[in-house]
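In: Got a sequence here, can you model it:
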Amino acid sequence: MFSTEGGIREDPATGSAAAALAGYLAVAMPCSDPCRWEIHQGIEMGRPSLIFAETERNDNASLIRIAGQAVVVGSGTLHTGLA
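Out: Okay, the predicted model is just below:
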């Protein structure tokens, strides 16, 4: 997620965006299977991250793998009000 509200111009790491980017790059810039990328994000905000992305194709489907390390910065509980 990128938002300019509050002066935040980038997220420190966005795995869902990295998966979408890897899928796009695998189609737009064909490479030998498997294709691999390192995605650096969060540098300007002082929270650098490194995400590893890999794509692989077979006859029936494409596979996208995302890897890296994560640190919990928050947690919560959602209550539905249902008994």
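
In: For the rest of this, base every contact and every neighbour count on C-alpha atoms.
Out: Fine.

In: got the contact list for whichever helix or strand residue 24 is part of?
Out: For residue 24, the element it lies in under DSSP states H and E is helix 15-28. Contact with helix 15-28 is made by 35, 37, 39, 51, 53-55, 64-66, as judged by Cα atoms under 8 Å, 6 or more residues apart in numbering.

In: I have a second one here; can you model it like the first so I can compare?
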Amino acid sequence: MRQDPRDLRFVVAAIERQATYGRLRRQIVSLRRDAEYWRRRGRPGRAAEIERVAAYIEPSAQALKASVLLLKGFAKRRRH
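Out: As a prediction, the model looks like this:
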């Protein structure tokens, strides 16, 4: 079955959002690694501040992941 050209915009949007999601996930992992570093160095306040930033970004990453799955679903729908 060929891809309907009308669905191409959903595929493109999904690819762009997936790239953004990947960047956000890497940023969150990096922040958590930094927080662990500061916790080991005896700076729990600094670590907690960094963890708060990671927790603030997390819902945006989850929303992007959900929108990617939704857009992929739209791209796979069948037209009658």
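
In: Give me the TM-score for this pair.
Out: Once superposed, chain against chain, the TM-score is 0.32 (TM-score structural alignment, normalised by the length of structure 2); 41 aligned residues with a Cα RMSD of 3.9 Å.

In: still on that earlier bit, buried subset of the contacts of helix 15-28 of structure 1?
Out: 35, 39, 51, 53-55, 64, 66 (16 or more other Cα atoms under 10 Å).

In: All the helices of structure 2, residue numbers only.
Out: For structure 2, applying DSSP state H gives helices covering 8-40, 44-76.

In: picking that back up, looking just at contacts, which helices and strands does the helix or strand just after the helix holding residue 24 of structure 1 meet?
Out: Next along the chain after helix 15-28 of structure 1, taking DSSP H and E as the criterion, comes strand 35-41. Using 3 or more Cα pairs under 8 Å, 6 or more residues apart in numbering; DSSP states H and E as the contact definition, the elements that strand 35-41 of structure 1 packs against are helix 15-28, strand 49-57.

In: Next, the angle strand 35-41 makes with the shortest one.
Out: What separates the directions of strand 49-57 of structure 1 and strand 35-41 is an angle of 160 degrees, with axes from the mean of the first three to the mean of the last three Cα atoms, to 10 degrees.

In: Likewise for the first one?
Out: In terms of direction (the same axes, to 10 degrees), helix 15-28 of structure 1 departs from strand 35-41 by 140 degrees.

In: Which positions within helix 15-28 of structure 1 qualify as buried?
Out: Residues of helix 15-28 of structure 1 classed as buried under the neighbour-count rule (16+ other Cα under 10 Å) are 18-19, 22-23, 25-26.
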